[in-house]
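Novice: Predicted structure and sequence below. I'll ask about it afterward.
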Amino acid sequence: MVLAVVDAAGDAILLDLNVDLNGGAYSVLVNNKSWLNSGPYAFHFNDQWYSSSDGSLSLVASAVNSGEDILGVYKETALTWLADSNFVIVTTFKSYFPEPILIFSQYFLQELQNTSVGSNTEVVSSFPTFKIEPSNFHYYSYYNTFATPQIGKWGPGTSYTGGAQGGVPLVLFDPSLSTLVISPLDNFMVGIQTISAHLNQFSCGLQGKIASIPASFSHSTIITASTGVANAHHYWGGLLTKFYGKNPKNVNDDFTVKYLGYWTDNGAYYYYNTEIGKTYDQTMVDVYKYITSINLPVRYYQYDSWWYYKGNTKGLLLWEPMPSVFRDGIAALQKKMGDAPVVLHNRWFENDTYYYTKMGFPFVAEDDVGYAIPLTIDPFIYLMQKAKSWGLLVYEQDWLVDQFLRMESTQNNVHVAKNWMLNMDKAALTIGLNIQLCMPLPSHILQSAAMYSVTQIRASDDYQRQIYNKNQWAIGYTSILHHSLGVFPFKDCFWSSNETQSGCVQKDCREPNSVLETLSALLSTGPVGPADKIGFLDKGNLLSCTSSNGELLKPDVPAQTMDLAFSTGFTTGPTLFNLSSTYSGHFYEDEDGNSREVYWHYVLAADTLIPFSVQLQDLGEELNGKFLFFDYFDTNTQLEPFDIGHPLNIPPLFPDTSQVSFKYYILFPIVSSGYSLIGERDKFAVASRQRFGNIVHSADGTMKVDVFGQHGEQVTISLYYQPTSLIEQYTCSIPISGSSVLTCSTSPAHSCHC
């Protein structure tokens, strides 16, 4: 008998599941076509494999039920398996209606011992298991530190790499961009997806170093479907955060995401580097005085790993400022710096960390590698509570990959790594702090779906000058993942000036792509953290990102790789193209009183090598949409139409030795026969919600635009006047209320005023 799960439809896509109740075979169908066919059920314990393929795992019962949970109404098929006469494992399939969601779960009724196969690229439990068959699909996934994007063809011989270091989520898509997303739903730190060496098939389950599985333990995998690679990510990520009750973060949730900061992490001028003959105390006060002298509205400071005590492996001994660095402590220093709050860095715990050896907090210490990991919330509460009194806003947990992969206890136990992450989160919630995750594996990023204090995650490798690390700014791919899970991607620090900054300690002392670095940071919607030497901050470049009080004027969502980049790969072969877009949306009411949201689009292309033709639908616009666009950095740019008959044609962009070749386009909507808002031309996000509010056109031709800012701030606004096809500029002086209204009339003579 075949159980046909009710079709689940969403975004014009059908996701079906067929299950054979007699033998257990199953298949996943997308739009009525088979995409994935099952392999064997397989579990490793008592130092041997039990599999449905050789009869050592027997199907003894099946049942079909229905129910409802936080994700919706579902039908559930349960299959009961018997191994070694007395070990019972239950596997279940849930199919939701009307949503395109499938959940596969493994339930372990008894404790299973001796499960390890010794490798974290292998599984000890495989369900679901899928054959890797010839297809016309491409895959897309993330691997290793900072979730480096992976792309390729799906089928026998695929380049896909899974295991504890990555491969989650796995995204499969066809030329029409019908898309599946597959990932763990729980146990993110030890639940993996891999091409099993034992089965030679795609396997989802617990990783191969797990030593034992407790009784009543379960593990689940989720499969979702949508149209478009980015949209499929967003749908999947929304389900994960909904499952764990985490709301997507907004800019008001994190001061360091909302305002401009100054950073000292790897790549910064003052990373393990002070002014000549001065201490860090003196250097940071000098940085503050310099920033104040040029009226740059920096609102907080980040201090990296150079300020606290470290041990033999360079891990954390004591999270207190060394007197040689900050003689009187961080709180005293911040008093000299206008009481500016701080972001503070931390790294892995040393095996003889003070919190274990002196304070007695429970840790697992592994002396052979010199690492330790806390088992309770207590050390996090202790150090975060103390640091909050210094002005701490964001706890930056760095070196996540090393803390996890260099230890055995994080990988051979189903609870240790998860509890480490969740205890960190609970402590931050208790103390009232936010967390930035740094050097994450994809598993850490997925774990953030259940971490309510995580507001931001590093989306790039450590910053270096572009002559050595040309793609560090290119975070459009990883930003899809971060945004899907409701957190802000952080591009890392950068130099805002392209001048030579002599005395730097790392390779080249000049950043030839400072504008692109700054632009990428702003478009990320995450923290913007310049890190130049005293005397070298490019104020004009940085003020393109902010209002007069340092509030970041940013798009609504992070710039993310466009679906056009993914679909083009079916012509060129799977390729990572740096083509991303984002937008600012505003409420608009037309002359007839009809209201809708209208969008300003921002498109960034860099080192693409081939031309791209961007159509209305590539930006999610209706085919009757009418826009004008211009090249932001081209001083000779002309306004060009963007509509159904006029695409945005981006030329091939070729890099040279040190300079990235890029284009940044602004597309603004034509909503009236009179005035249309372009925005604030000297800001990268010309029409940010932080600057502009509702737009209303009246029947008499009058247009009103809400304008926000700081008391006394002069906001210069560009408008397009259709009867003359000219750009006009008007300046609003913001009153003490913080808001003004730009009013434009078309008769008897056209004019605007605030």
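Specialist: Perfect, thanks for sending it.
Novice: Every contact and neighbour count from this point should use C-alpha atoms.
Specialist: Noted.
Novice: Let's verify the most centrally placed residue in the chain: helix, strand, or coil?
Specialist: Nearest to the geometric centre of the chain sits His482, at 1.7 Å (CA atoms, centre = their mean). At His482 the chain is in helix, as set by DSSP: H, G, I helix; E, B strand; the rest coil.
Novice: What residues does Lys246 make contact with?
Specialist: Neighbour list for Lys246: 449-452 [criterion: CA atoms under 8 Å, 6 or more residues apart in numbering].
Novice: With Ile132 instead?
Specialist: Counting by CA under 8 Å, 6+ apart, Ile132 touches 154-156, 201-202.
Novice: Please repeat the previous calculation with a cut-off of 10 Å.
Specialist: Neighbouring residues of Ile132 by CA atoms under 10 Å, 6 or more residues apart in numbering: 36-39, 154-158, 195, 200-202.
Novice: And for Glu111?
Specialist: Here Glu111 is in contact with 45, 87-88, 212-217 (CA under 10 Å, 6+ apart).
Novice: Chain neighbours aside, what residue packs nearest to it?
Specialist: Nearest residue to Glu111, sequence neighbours excluded (CA to CA, 6 or more residues apart in numbering): Ala215, at 4.1 Å.
Novice: The one you found: neighbour count?
Specialist: Neighbour count of Ala215, defined by other CA atoms under 10 Å: 12.
Novice: Run through the helices of this structure in chain order.
Specialist: Assigned by DSSP state H, the chain shows helices spanning 229-244, 255-258, 280-293, 330-335, 354-357, 378-388, 400-405, 409-412, 416-431, 442-447, 476-484, 514-523, 539-543, 563-572.
Novice: Rebuild the ones you listed as TSV, extending it with distance to Asn32.
Specialist: Shown next, in TSV, are these (distance: least, CA to CA, whole Å):
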stretch	distance to Asn32
helix 229-244	18
helix 255-258	44
helix 280-293	61
helix 330-335	62
helix 354-357	57
helix 378-388	50
helix 400-405	40
helix 409-412	39
helix 416-431	38
helix 442-447	30
helix 476-484	27
helix 514-523	39
helix 539-543	52
helix 563-572	21
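Novice: and the comparison structure, right after this:
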Amino acid sequence: MPGVFVQEGWDTYIIGNSKYKFKIDVLKDSGEFLIHFDGKTWLSSGYLLHKAGKWYSNMEKSHNPYVNATYIADNFEVEQSEDRNGEFTSLHFILKDRDSRQSIVAYEIRVYHNLPVVLFSIVHLTEVEKPQALYEHTIIDAPLYLKIKQNKDMKAFTYTSHAWIKPIFLDLQKALSETIMASSFFSIFDRTGRTLIFSAFDNLGNQLYTITQKDNDFYVICGLEGLIEKIPVGSRITEVLIFGSEFEQAIENWGTFLRTHYNKILDENLDLINKLSYWTDCGSYYYYRTIPEKDYSDTLIALSEDLKRKGINVRLVELGPWWYSKDPSAGAKAYEPVPEIKLNLNELAQEIGFLILQMSWFNLENEYTKRFSFIKEKIAFPRDYEIYDYLGGRFREYGATAVVHDHLTQIRSSMRHHLMDNFSILSNWLKSMAEHFRRYMIRIILSMPDTYHLFSSLQTNNIVASRTGEDYGTSASQSYSLWQNIYTSQLALALGLFPHFGVFFTLHPTYNGEPTNENGNLGRINPEVDALARVLTFSIVGFGDAICTTNV
């Protein structure tokens, strides 16, 4: 048990790892605990449950401004075992209702022997009926309820929870103006660079964090989002804590641990990453536009020939949302080519290269309802995931090698009662779609994802990349766009996804004096900086120039 220790005192259990310089002091009466790292006390934590409009916790009411009733701790046990991550020592205890002594959850603190890693898990011993807070961002079941004292030497970093995802920097010396709805990733670091990273470890499609402040204390609630209808007996929810002597080391350790646990691989041999691609997505020149008096087939063939004359061999071409039949809301009626594409898509692919096809949500009256079952809220959502086996076969016939699944945040929002009321529905949907497409060697790129989608992608190696910033040429400046993309790409890479900044132009973004984007922001963009940023972050490099304007 190298470095790992468990000590029992008069009123505490102490578990830690001297090799990685951390320990956790657990109070025997409540199960509340303190986390120490490198000789410094960083924060305290406990368990929090929202039920029937009240908050229950094992943290003392004086420590917690929101708690209505408290739990007590009992039945402490120490266990040594191993899992796929290595050998570990665990401290187990039961949290009970203080008045009735009914057992509520089993709590585990798991310390790995050869990793700077701790897992905090709860297993429900009683069913929690209708815990709904009615608001997605009210966390209802939190294995970790962190309390951090205001401190001029401490800062924190996280990400927004929903698309477009952005980094959030917090100065823990300054007051918060409002509650922050964050992703299930939270880091805290001091002036020396020492870092603690907390994140979701399981139930990846249902976890969020919220950050609040009262008086001089910050509270971070880590757990299940507030739309869950029922927490069954035996449900396990786990958070992970990673220690590092500096932020870069901590986030590398965090990403490696998660990818190893889920067998997620960053495949650096992917053509998507190693080869140039041409895109007709939002922000590109040929987004819902063709060469005058030509259809899309003629336009893309002419473009391909122009690039070949310049010595640019592009063999991956993305077709934006213009390629398939849809209603005005952008919902797909059928993933069949629109009449404006003269050639069969497979014939087009033979002329210009493998295709990357964009897809979105299903229209309520889509053509597939005759063959497959759908759940209908604001949009139609497949009840039968076999539809993706059918679509995978069709896309392969078209000559596709990848799809961009767009508008993921709108799908989650429009189907929130189905996707968010139950455990793992969102995660299982993404995994099932990816595995069906994998049978046809079609990779998936996420677009407009929430952090639910990014974390859930750990469960499959067929989701390979994700958009990390807003559409090219919007009202945001280039500096903001690069700032957003670079920080979010750090999250994507840690989770086993290659970043995709979106399309860009290689030359001044106008053609024959005609603006390429209605927002008029593209004239302030430096193409060389755009290209360099993509290469340095292992991003997909996809450009969208007008014909005859590519900067070689």
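Specialist: Nice, thanks for sending it over. Nothing here was measured: the structure is a model prediction, and the numbers come from that model.
Novice: returning to that earlier point: nearest to Leu109 of the first structure among the helices of the first structure would be which one?
Specialist: Closest to Leu109 of the first structure of these is helix 409-412 (CA to CA; 19.5 Å).
Novice: what do we get in the second structure for Leu433 of the first structure?
Specialist: Using TM-score structural alignment, the partner of Leu433 of the first structure in the second structure is Ile442.
Novice: residue in the second structure matching Leu15 of the first structure?
Specialist: Under TM-score structural alignment, Leu15 of the first structure pairs with Phe22 in the second structure.
Novice: give the contact list for that match.
Specialist: Residues in contact with Phe22 of the second structure (CA under 10 Å, 6+ apart) are 4, 15-16, 35-41, 116-118, 243.
Novice: Check the spacing between it and Tyr112 of the second structure real quick.
Specialist: Per CA to CA, to the nearest Å, Phe22 of the second structure is found 12 Å from Tyr112 of the second structure.
Novice: what's the overlap in contacts for these two?
Specialist: Contacts common to Phe22 of the second structure and Tyr112, judged by CA under 10 Å, 6+ apart, are 4, 16, 118.
Novice: would JSON lines of these with neighbour count and distance to Arg412 of the second structure be doable?
Specialist: Converted to JSON lines, those look like this (neighbours: other CA atoms under 10 Å; distance: CA to CA, whole Å):
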{"residue": "Val4", "neighbour count": "19", "distance to Arg412 of the second structure": "42"}
{"residue": "Gly16", "neighbour count": "27", "distance to Arg412 of the second structure": "39"}
{"residue": "Val118", "neighbour count": "25", "distance to Arg412 of the second structure": "31"}
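Novice: so where's the longest strand in the second structure?
Specialist: The longest strand of the second structure (DSSP state E) is strand 69-83.
Novice: And the contacts of Lys246 of the first structure, which is closest to Ala459 of the first structure?
Specialist: Closest approach between the contacts of Lys246 of the first structure and Ala459 of the first structure, by CA to CA: Ala449, at 15.8 Å.
Novice: Alignment lookup: the closest one to the second structure.
Specialist: By TM-score structural alignment, Ala449 of the first structure lines up with Leu458 in the second structure.
Novice: try Pro98 of the first structure
Specialist: In the second structure, Pro98 of the first structure lines up with Asn114, judged by TM-score structural alignment.
Novice: what about that match, how many residues close to it?
Specialist: 17.
Novice: wait, it sits on Phe257?
Specialist: No. Using CA atoms under 10 Å, Asn114 of the second structure is not in contact with Phe257; the gap is 11.7 Å.
Novice: shared neighbours of the two, anything?
Specialist: Here Asn114 of the second structure and Phe257 have Asn85 as joint contacts, going by CA under 10 Å, 6+ apart.
Novice: Out of the shared contacts of Phe22 and Tyr112 of the second structure, flag the one nearest to Asp421 of the second structure.
Specialist: Nearest to Asp421 of the second structure among these, counting by CA to CA, is Val118 at 28.6 Å.
Novice: Look up how far Ile444 of the second structure lies from that closest one.
Specialist: Counting by CA to CA, the gap from Val118 of the second structure to Ile444 of the second structure is 32 Å.
Novice: next one: Lys155 of the second structure
Specialist: Counting by CA to CA, the gap from Lys155 of the second structure to Ile444 of the second structure is 35 Å.
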